[in-house]
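S.K.: only the shape, not the letters, is given here:
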């Protein structure tokens, strides 16, 4: 279960060495403008693994660097990010694990100051209203490929709406996160990113 959940949220560093074409530069700038224009975001998510199993929940993002994946009722897991690492809390087995965010899709969302052209490129989507941002490390193909989807939307920051992302590993297995009911720049309390440590009694972290 933990492997399935983290596979759709994490990937190894993504690097694209070639310089972007002018059209790519324009679209990458639009994506960067969108990311910089989002201080907070809430959304529903559906996370699907290679076997078609789906879990749902609520996503909350607040810059700088905070994100929370609250899974559906009955799933005793919580994922909270502080900008440097993701913490997964498994309340069923009372276990806490941490993974570096590194250059995963979440780092793109949490650090909009980064230069997208240095490690990602646009790929054809077949839809003029959809931008697909792809990242991978050609030196380490075993790390897989990340694709992040943005739909054009006049009502969203910089005219783009984050729709989700997918991870394709070296074995051809794909996991996907789809977002819905996105809301931008709404009030989000810092308390949202606290969590109770199941390993010992004490205050929320």
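M.R.: Ah, there it is. In this text the structure is predicted, and so the values were computed from the model without any measurement.
S.K.: from here on, contacts and neighbour counts on C-alpha atoms
M.R.: Fine.
S.K.: so which residues of this protein form helices?
M.R.: 2-7, 22-36, 105-110 (DSSP state H).
S.K.: pick the most buried one from these.
M.R.: Ranked by mean neighbour count, the helices of the chain are led by helix 105-110 with a mean of 22 (mean count of other CA atoms under 10 Å).
S.K.: before we move on, back to that, residue 55: which of the helices of the chain is closest?
M.R.: With CA to CA, the closest approach to residue 55 among those belongs to helix 2-7: 8.9 Å.
S.K.: quick revisit: the helices of the chain: which one's closest to residue 97?
M.R.: Of all the helices of the chain, helix 2-7 comes closest under CA to CA, at 9.7 Å.
S.K.: below is an additional structure, to be compared with the one above:
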């Protein structure tokens, strides 16, 4: 999410062309939806569906779709495409919160958010670095690829520095695959 928001001003003109510069703020707002979508997918597909709470999962999706439709109408008139992105973000947060409510009745919230502070700090540091590069460097394909690469390296380095447990598990798994 943070990387997409940071790189949108460089990515949009390169990928879509200068005539689509208005897409950049839409992409930046829509990127925020990544977080609640991931959360709702994890809660829904990894917990609610396997534990036979499919009705709750379905209810969350249906209510979220209705909310999206209802708030899209005024927001489109107010902010055009950005309004649609805001409505999507709002409805996705609703779905995630609705699912969290039911999941947290069964498991401790602290287990679900274990290590999240490390992810947030790593994302913020990466965002600042990529955003500064976006402001200092010219807009072109080389800059876009360079910013993505630097952002990835920075994020992974921060997770390594913070001793993020999942990163260690991934590295161990990759190393095992390449060992003879």
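M.R.: In hand now; what should we look at? If you're wondering where the values come from, they're calculated on a predicted model, not measured in any experiment.
S.K.: superposing both, give me the TM-score.
M.R.: In this superposition the chains share a TM-score of 0.28, using TM-score structural alignment, normalised by the length of structure 2; 88 aligned residues with a CA RMSD of 5.4 Å.
S.K.: dump the helices of structure 1 into CSV; add distance to residue 95 of structure 1 as well.
M.R.: Below are the helices of structure 1 laid out as CSV (distance: least, CA to CA, whole Å):
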stretch, distance to residue 95 of structure 1
helix 2-7, 11
helix 22-36, 33
helix 105-110, 22
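S.K.: what about those helices, which gets the closest to residue 56 of structure 1?
M.R.: For residue 56 of structure 1, the closest of these is helix 2-7, at 11.0 Å, according to CA to CA.
S.K.: which helices and strands does the closest one pack with?
M.R.: The helices and strands touching helix 2-7 of structure 1, judged by 3 or more CA pairs under 8 Å, 6 or more residues apart in numbering; DSSP states H and E, number zero.
S.K.: tell me which residues touch the residue lying closest to residue 96 of structure 2 once chain neighbours are set aside, please.
M.R.: The shortest distance from residue 96 of structure 2 to any non-neighbouring residue, by CA to CA, 6 or more residues apart in numbering, is to residue 40 (4.4 Å). Listed by CA atoms under 8 Å, 6 or more residues apart in numbering, the contact set of residue 40 of structure 2 reads 92, 95, 96, 97, 99, 100.
S.K.: please report the distance of the fourth one from residue 43 of structure 2.
M.R.: The one in question is residue 97 of structure 2. Residue 97 of structure 2 is 10 Å from residue 43 of structure 2, where distance means CA to CA, to the nearest Å.
S.K.: check the offset of stretch 94-106 of structure 2 from the chain's centre.
M.R.: Centroid displacement of stretch 94-106 of structure 2 relative to its chain, using CA atoms, centre = their mean, to the nearest Å, is 18 Å.
S.K.: for that stretch, buried residues please.
M.R.: Residues 94, 95, 96, 97, 98, 99, 100, 103 are the ones in stretch 94-106 of structure 2 that count as buried (16 or more other CA atoms under 10 Å).
S.K.: quickly find the element holding the first one.
M.R.: Counting by DSSP states H and E, the element that carries residue 94 of structure 2 is helix 81-103.
S.K.: can you give the distance of that helix from its chain's centre?
M.R.: 12 Å.
S.K.: hey, where'd the strands end up in structure 2?
M.R.: According to DSSP state E, structure 2 carries no segments that qualify as strands.
S.K.: any buried residues in the longest strand along structure 1, and which?
M.R.: Criterion DSSP E: the longest strand present in structure 1 is strand 174-184. Buried residues in strand 174-184 of structure 1, defined by neighbour count with 16+ other CA under 10 Å: 174, 175, 176, 177, 178, 179, 180, 182, 184.
S.K.: gap between the last one and residue 132 of structure 1?
M.R.: Going from residue 184 of structure 1 to residue 132 of structure 1 by CA to CA gives 20 Å.
S.K.: other residues contacting stretch 110-126 of structure 2?
M.R.: So stretch 110-126 of structure 2 is contacted by 2, 3, 151, 152, 154, 155, 158, 159, 162, 164 (CA under 8 Å, 6+ apart).
S.K.: would you map the helices across structure 2?
M.R.: Going by DSSP H, structure 2 shows helices at 2-15, 23-31, 34-43, 54-79, 81-103, 109-112, 116-136, 141-161, 165-178.
S.K.: residue 76 of structure 2 versus the residue nearest the centre of structure 2, what's the distance?
M.R.: In structure 2, the centroid-proximal residue (CA atoms, centre = their mean) is residue 34; its distance is 2.9 Å. In this view, residue 34 of structure 2 and residue 76 of structure 2 are 21 Å apart by CA to CA.
S.K.: same question for residue 176 of structure 2.
M.R.: Noted for residue 176 of structure 2: a distance of 51 Å to residue 76 of structure 2, by CA to CA.
S.K.: which one's more surrounded, those two?
M.R.: residue 76 (16 against 10; other CA atoms under 10 Å).
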